[in-house]
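Asker: pasting a predicted model and its sequence here:
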Amino acid sequence: MQLHHGLGRTARVLVLGYLLSLFAMALADGPVGDHVNELHGHLDEYNTEVTWLIDQVEAIVTTYEKKGRKHAKPERLVDHWEAVKFHSAIESNDIALYANTWQALFGVREAIEAEQSIEQVRTAQRELEQVLWQSLGAVKVAARYQDQGLLQEVSTRKAVMPSRVLIEIKQQLDRVVAKYAERLPEEAVAIIEETYATRFETVEDALKALDRDLVEDLESDFHVRLPRAISAGESVDAIRRVVDTMHGNLDQARSLLKSTER
């Protein structure tokens, strides 16, 4: 596909980044609806969803401030995020921002679950709001390029054997450790993001029906624990320990899935 000659360097970089994320998503079968191929027609809906998400976060934080952690139910943050179409719109446009959104969500959740001060929780809340608006901006840019015919259609496919996908995920996580050991942390994080988007999400819904808590643990591993350990520059052994924990959870998930494939 040829980009229009009139595009400047910045625009070409944005389009290239978008196409790279689409290439990754073309292998996935996560919760990606037809709306991602008609972005412009859904921008108002995405905007409404972002506003709704921010309101839901505010309600949870306010409840925490007034009544404490138990009443706030911070685990609902993930449910709210996964309930909106915007979730897949940003996922299919910018994997890095998608990962940042997850990390920001868990930042608020973990702050409440750790019963941190309301000031600390509010700081995490502001960071989440910032990344949500930033993500909406990225989707608007993508919609403009999509309208100009510069972007290919997003397609998805289903994995034949979900339990096999989990084996592939374990192999990819081993690659993460290898890249980190080679002192290539950015490549390691890129593998994490792509593995989540193109593999884990293909089996996520099936796993949720079997063990929702296990899925939430794995999501936290993908979006928070492992990327955070890498960004903190922890030792290779420390990264391996996180991956080993993920391997254990993935083995448990595989056993659950295999029981449904018989």
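Answerer: Structure received.
Asker: going forward, measure contacts and count neighbours with C-alpha atoms only.
Answerer: Will do.
Asker: point me to the helix or strand that includes Ile239.
Answerer: Assigned by DSSP states H and E, Ile239 falls within helix 236-261.
Asker: show me the helices in the stretch 51-200 of the chain, by range?
Answerer: 69-72, 76-83, 86-91, 95-113, 118-147, 162-181, 185-195 (DSSP state H, counting those that start in this stretch).
Asker: wait, what's in contact with Asp94?
Answerer: With contacts defined as C-alpha atoms under 8 Å, 6 or more residues apart in numbering, the neighbours of Asp94 are 17-18, 21, 135, 138.
Asker: can you tell which of the helices of the stretch 51-200 of the chain is closest to Ala206?
Answerer: Ala206 sits nearest to helix 162-181 of all those, at 8.5 Å, using C-alpha to C-alpha.
Asker: Gly233: what secondary structure?
Answerer: Here Gly233 is coil, with the state taken from DSSP: H, G, I helix; E, B strand; the rest coil.
Asker: sorry, that was for Pro31
Answerer: Quick answer, by three-state DSSP: Pro31 is coil.
Asker: the structure to be compared is supplied as follows:
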Amino acid sequence: MQSVVKKLIVRKYRNAGLIAGLCTLLATGQAAANGAVGDHVNHLQDHLGQYTEEVNWLVGKFDGVVDTYEEKGQKATHSDSMIEFWEEVDFHSAIETNYVPVYAMIWQGIYGVKQAIDAGAPVETVRAEQAKLDQALWQALGAVKLAAQYQQKGLLAKIQTTEAEPTTAPETLEDIKHRLDRVVAKYAEKLPDAATTIVHDTYLQRFEGVEGALIEQDANLVEDLEKDFNVTLPKALSSNASVDDVRQVVVAMQAKLDKAKALLIEAEKDRKDVF
């Protein structure tokens, strides 16, 4: 699955006591893990009932897997079916194209349950992982509902069939941040090689294009980010780190990118003031 999301709006969203930054949307074409993204993602409001049914179905299916584990044991439990259930529903691409961080959380939750089952963990441990997965699913549904409201108001661009390139340095830095979110998602999907490829491509195709302007503002910041792209994050991806550990590296990088963006915006403002 390859999917690159250009996000145009960022909003803050709270659900179930967790802070989730909602999302950013959408000027790129993409393919989801369960195939090409359907046009339903351009008409979220019309499909909210379907998405709600799918989330309820997923919760029930996942609960059934855990029930089987509790009642019949590990050998009778097909943990791989959880991935098949998730990739079967349209809601999969609805959340993937709207909010990558919680999309990654869902994958993390699925593997949390699956790995606990595969390791023969106590049922209480599996149930605890299942609770986190359920929470991520409901949070995702809330995020899609909010995205549907913005889409209805014309605040979100439709998914197109070609990728729109960022045209300014600040836009490029935002695009880098969103690509880093996808790194976490790929890692959560147990695709570390794909995640590493995104890191390398993002550095070469995006960050190197703004390095010159950034060096003029803060050379040390550029050096830190170069190390993050070429050492810190790739090392985390190749060392079997937890998804949370990888996410922490990405969050720290995104904070540095926010600082870089602010510096470039201020520098441009100063240039305009001079002229």
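Answerer: Happy to help now that I have it. Given the structure is predicted, the values throughout are model-derived calculations rather than measurements.
Asker: can you calculate the TM-score here?
Answerer: For this chain pair, the superposition-based TM-score is 0.58 by TM-score structural alignment, normalised by the length of structure 1; 181 aligned residues with a C-alpha RMSD of 3.9 Å.
Asker: give me whichever of the helices of the stretch 51-200 of structure 1 is most buried.
Answerer: helix 86-91 (a mean of 24; mean count of other C-alpha atoms under 10 Å).
Asker: give me the mean deviation of that helix from structure 2.
Answerer: In the superposition against structure 2, helix 86-91 of structure 1 averages 0.3 Å from its aligned positions (mean C-alpha distance after the TM-score superposition for structure 1).
Asker: related to what we said a few turns ago, which elements pack onto the helix holding Ile239 of structure 1?
Answerer: helix 162-181, helix 201-208, helix 212-220, helix 226-231 (3 or more C-alpha pairs under 8 Å, 6 or more residues apart in numbering; DSSP states H and E).
Asker: can I get these in CSV including distance to Leu150 of structure 1?
Answerer: Shown next, in CSV, are these (distance: least, C-alpha to C-alpha, whole Å):
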stretch, distance to Leu150 of structure 1
helix 162-181, 31
helix 201-208, 26
helix 212-220, 32
helix 226-231, 32
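Asker: ok, which of those helices comes nearest Glu153 of structure 1?
Answerer: Taking these one by one with C-alpha to C-alpha, helix 201-208 is closest: 18.7 Å.
Asker: which part of structure 2 matches that closest one?
Answerer: Using TM-score structural alignment, helix 201-208 of structure 1 lines up with nothing in structure 2.
Asker: how about stretch 57-65 of structure 1?
Answerer: The aligned range for stretch 57-65 of structure 1 is 62-70, by TM-score structural alignment.
Asker: in the superposed pair, what's the mean gap between the matching stretch and structure 1?
Answerer: With the two structures superposed, stretch 62-70 of structure 2 lies on average 0.4 Å from its match in structure 1, counting by mean C-alpha distance after the TM-score superposition for structure 1.
Asker: return the set of buried residues in that stretch.
Answerer: Within stretch 62-70 of structure 2, the residues that qualify as buried are 62-63, 65-66, 68-70, counting by 16 or more other C-alpha atoms under 10 Å.
Asker: give the buried residues for the helix holding Ile239 of structure 1.
Answerer: Using 16+ other C-alpha under 10 Å as the test for burial, helix 236-261 of structure 1 gives 236, 239-240, 242-243, 246-247, 249-251, 253-254, 256-257.
Asker: next, format the contacts of Asp94 of structure 1 as a markdown table and append distance to Arg122 of structure 1.
Answerer: What follows is these, written out as a markdown table (distance: C-alpha to C-alpha, whole Å):
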| residue | distance to Arg122 of structure 1 |
| --- | --- |
| Gly17 | 32 |
| Tyr18 | 32 |
| Ser21 | 31 |
| Ser135 | 20 |
| Ala138 | 24 |
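Asker: just give me the closest of these to Gln171 of structure 1.
Answerer: Comparing the contacts of Asp94 of structure 1 against Gln171 of structure 1 with C-alpha to C-alpha places Ser21 closest, at 20.8 Å.
Asker: so who does that closest one touch?
Answerer: Ser21 of structure 1 sits next to 92-95 when contact means C-alpha under 8 Å, 6+ apart.
Asker: could you dump those residues into TSV with distance to Val165 of structure 1 added?
Answerer: Output for those, formatted as TSV (distance: C-alpha to C-alpha, whole Å):
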residue	distance to Val165 of structure 1
Ser92	20
Asn93	23
Asp94	23
Ile95	20
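Asker: how about the nearest residue to Asn230 of structure 2, chain neighbours excluded?
Answerer: His200 (7.6 Å; C-alpha to C-alpha, 6 or more residues apart in numbering).
Asker: swap in Phe62 of structure 2?
Answerer: Met82 (6.4 Å).
Asker: show me what that neighbour aligns to in structure 1.
Answerer: Match for Met82 of structure 2 (TM-score structural alignment): Leu77.
Asker: quick one: its match and Lys179 of structure 1, what's the gap?
Answerer: 32 Å (C-alpha to C-alpha, to the nearest Å).
Asker: again, but for Glu119 of structure 1
Answerer: In terms of C-alpha to C-alpha, Glu119 of structure 1 sits 37 Å off from Lys179 of structure 1.
Asker: out of the helices and strands packed on helix 236-261 of structure 1, which comes closest to Val32 of structure 1?
Answerer: It's helix 201-208; of these, that one is closest to Val32 of structure 1 (C-alpha to C-alpha) at 9.9 Å.
Asker: helices or strands up against that closest one?
Answerer: helix 162-181, helix 212-220, helix 236-261.
Asker: my read: the residue nearest to Asn230 of structure 2 touches Phe229, true?
Answerer: Yes. Counting by C-alpha atoms under 8 Å, Phe229 is a contact partner of His200 of structure 2 at 7.3 Å.
Asker: how much space between the residue nearest to Asn230 of structure 2 and Val210 of structure 2?
Answerer: In terms of C-alpha to C-alpha, His200 of structure 2 sits 15 Å off from Val210 of structure 2.
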